[in-house]
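Colleague: Quick check, what structure comes out for this input:
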Amino acid sequence: MKDYYKIGEISNLYGIGVDSLRYYERIGVLKPRRGENGYRMYNLKDIYKLNIIRDLRQLNFSMEQIKNYLAHQSIDNTLALLQEEIEWIQGQLKKLRSTEQIIQSRLNALLTARNSTTGIFTVKAFPDRMCLRLNTNITRDEEIDFAIKKLHHKHENKIYDIGNQSIGAALSIDDLNKGITGVFRYVFFILKEKTKEYDFILPAGQYLSFLYKGSYNQSADRIKETLSYIEENGYHILDDPFELYQIHNHDTMLKEEFLTEIQVRISE
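Modeller: Sure thing, here's the model as predicted:
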């Protein structure tokens, strides 16, 4: 085994770019000597340090941490370094488990939605549902998506994953009484858990539900069908009707796969 290696040999041996090796020298982590021709010459001690640098970099330690460790290497510092890494790994595992739960929740919701029966009216009971909303006037499909993005931007510290949220848009009961069915007055997110950070509530109660599949172009007709069903069956509308987008353009670009649920809180 040679006593000294040139920078190119070290670079090839460890898969470390020569710029990185020069950087390690610049910050004082490595101190190669210069040969007669001016080439950097790395000895076995430098190689030992490179082993440590490589291992600690793989464990996500910063070069500042590594430099400090190499300068004060002891069993106590090694134990402290490993404990710090364990804590970092535990934090990453916690984040991964949380992400896994979010993805699993969305997967289950999509599977349930895809297998839902459409075209029938049902009455569902719901508790209070806390929501975040954005008031706006919407007459076209693309305006709903833009409004939802604005709402998400407004609350991005609370809503991290827009694809995993229950998203809706509501009509005005006053508009419906005037025969206006094509204008949505606000969009909203239904929050997953009870929280104080909401700005309106979908009240607990009985909701008439109607699921339809396909393009949003049929929205006005489906809402009219729902209102006619309410009137024909002796129900009374208590609040603004709304649509929930169970499968939407965050899930598929095929409009025939879109799944929308109309809900209206009612009383007999």
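
Colleague: CA only for contacts and neighbour counts going forward, please
Modeller: Noted.

Colleague: Just confirm residue 237 contacts residue 268, I think it does.
Modeller: No. Using C-alpha atoms under 8 Å, residue 237 is not in contact with residue 268; the gap is 9.1 Å.

Colleague: Have a look at the two and say which one is more surrounded.
Modeller: When neighbours are counted by other C-alpha atoms under 10 Å, residue 237 and residue 268 differ, and residue 237 comes out ahead with 17 against 9.

Colleague: which residues touch residue 241?
Modeller: If you count contacts by C-alpha atoms under 8 Å, 6 or more residues apart in numbering, residue 241 has them with 170, 171, 172, 173, 262, 263, 264, 265.

Colleague: which of those residues count as buried?
Modeller: 170, 171, 172, 173, 262, 263, 264, 265 (16 or more other C-alpha atoms under 10 Å).

Colleague: Redo the residues you listed as CSV? Include distance to residue 34.
Modeller: Putting those into CSV (distance: C-alpha to C-alpha, whole Å) gives the following:
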residue, distance to residue 34
170, 74
171, 77
172, 80
173, 83
262, 77
263, 78
264, 81
265, 82
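
Colleague: As CSV, these with secondary structure and distance to residue 11 would be great.
Modeller: As requested, those are exported to CSV (DSSP: H, G, I helix; E, B strand; the rest coil; distance: C-alpha to C-alpha, whole Å):
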residue, secondary structure, distance to residue 11
170, strand, 62
171, strand, 65
172, coil, 68
173, helix, 71
262, strand, 63
263, strand, 64
264, strand, 68
265, strand, 69
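
Colleague: all helices in the stretch 151-268 of the chain, in order from the N-terminus.
Modeller: Assigned by DSSP state H, counting those that start in this stretch, the stretch 151-268 of the chain shows helices spanning 173-177, 219-232.

Colleague: to compare against the first, here's another:
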Amino acid sequence: MKNLYQIQEICRLYHIGADSLRYYEKIGLIQPQRSEGNYRLYSLSDIWRLNVIRDLLKLGFSTRQIKTYLDARSVATTRSLLDEKEAILRQRIEEMKKDLQDVQNRRQSLEEALSEPMNQVCLRTFEKRRCLLLKENIEHDEDIDFLLTKLSGRLEEQLSILGNVDTGSMLELQPDGSVRCTSVFICTEDESYDFTLEAGDYLTLTYSGRYDTHHEHLRLLQETIENQHLKPAGNFLEFLLIDIHETQRYEEYVTQLQVRVVPA
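Modeller: Okay, the predicted model is just below:
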């Protein structure tokens, strides 16, 4: 086995650039020897230190923290470092478990959306739902993503790049038959919330295709309310179960309208 290695060999071994090795040398993490031609030569001791640097960088330690450890290694500092590494790894495991659960929940929501009966008015019972609200005038459907981004500062963990799960909007049917979206909200299990969607019986209507046809489906909901001698007990709600976040095909969009009803 060789005792000294040139910079190109170390770069290939660690898949890093020569600039990184020069930076490590500059801040004192490694001290390669020099050949007669002034080329850097890395010893087995340098390789050991590079292994430590690589592993600690992966765990999020700064180069300053790594240098402090390498310059004052002892049983006590190694034990302390191992304790810190264990804590970091345990935290990452918990984060990965949550990420896995989020992916599984999203897949389940997607499958449930695809199995919804389309173009049928159904009566369903919902438990009380907590919501965060952002009330603003919304002129375009694309505005919803912008508003959800503003909400993310309050509840970042519950907004998914794989789809706006459990997010909805409140709709108002205008006298001329058009529909106006007055606000967007996100359902949350957090203790901090703005309002609740009350528990009770809801008429729902799920349809596929472009969601800008909601005025037609809202009229069907209204007709059903009248025919069944019911009356609305809240706003009309729109949930985009499948939209631009999951597909670029309009025909694959799935939207669900909801409204809580009581006997007239």
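
Colleague: gap between the longest helix anywhere in structure 2 and the chain center?
Modeller: What stands out as the longest helix in structure 2, according to DSSP state H, is helix 75-114. Remark: helix 75-114 of structure 2 is offset 14 Å from the chain centroid, using C-alpha atoms, centre = their mean, to the nearest Å.

Colleague: tell me what that helix is packed against?
Modeller: With contacts defined as 3 or more C-alpha pairs under 8 Å, 6 or more residues apart in numbering; DSSP states H and E, helix 75-114 of structure 2 has these neighbours: strand 236-242.

Colleague: how about the strand it packs on, aligned to which bit of structure 1?
Modeller: Counting by TM-score structural alignment, strand 236-242 of structure 2 pairs with residues 241-247 of structure 1.

Colleague: Pick the most deeply packed of the helices of the stretch 151-268 of structure 1.
Modeller: The highest mean neighbour count among those, using mean count of other C-alpha atoms under 10 Å, belongs to helix 219-232: a mean of 15.

Colleague: just checking, what packs against it?
Modeller: Going by 3+ C-alpha pairs under 8 Å, 6+ apart, helix 219-232 of structure 1 lies up against no helix or strand.

Colleague: What span of structure 2 is it aligned with?
Modeller: Under the alignment (TM-score structural alignment), helix 219-232 of structure 1 falls on residues 214-227 in structure 2.

Colleague: Kindly check the end-to-end length of stretch 175-182 of structure 1 for me.
Modeller: Start and end residues of stretch 175-182 of structure 1 are separated by 9 Å (C-alpha to C-alpha, to the nearest Å).

Colleague: For that stretch, what is the distance to the chain centroid?
Modeller: 36 Å.

Colleague: Give me the contacts around that stretch.
Modeller: Here stretch 175-182 of structure 1 makes contact (C-alpha under 8 Å, 6+ apart) with 139, 171, 220, 223, 224.

Colleague: Try it again at 7 Å.
Modeller: Residues from elsewhere that reach stretch 175-182 of structure 1 (C-alpha atoms under 7 Å, 6 or more residues apart in numbering): 139, 220.

Colleague: Tell me the counterpart of residue 182 of structure 1 in structure 2.
Modeller: Matched across to structure 2, residue 182 of structure 1 falls on residue 178, judged by TM-score structural alignment.

Colleague: What is the neighbour count of that match?
Modeller: Using other C-alpha under 10 Å, the number of residues around residue 178 of structure 2 comes to 12.

Colleague: For it, give its distance to residue 97 of structure 2.
Modeller: Using C-alpha to C-alpha, residue 178 of structure 2 is found at 45 Å from residue 97 of structure 2.

Colleague: ok so, going back, now the longest helix of structure 2: which residue numbers in structure 1?
Modeller: By TM-score structural alignment, helix 75-114 of structure 2 lines up with residues 75-114 in structure 1.

Colleague: which residue ranges form the strands in structure 1?
Modeller: Ranges of strands within structure 1 are 5-6, 33-34, 40-42, 121-126, 129-138, 166-171, 184-190, 200-202, 205-213, 236-237, 242-247, 259-267, based on DSSP state E.
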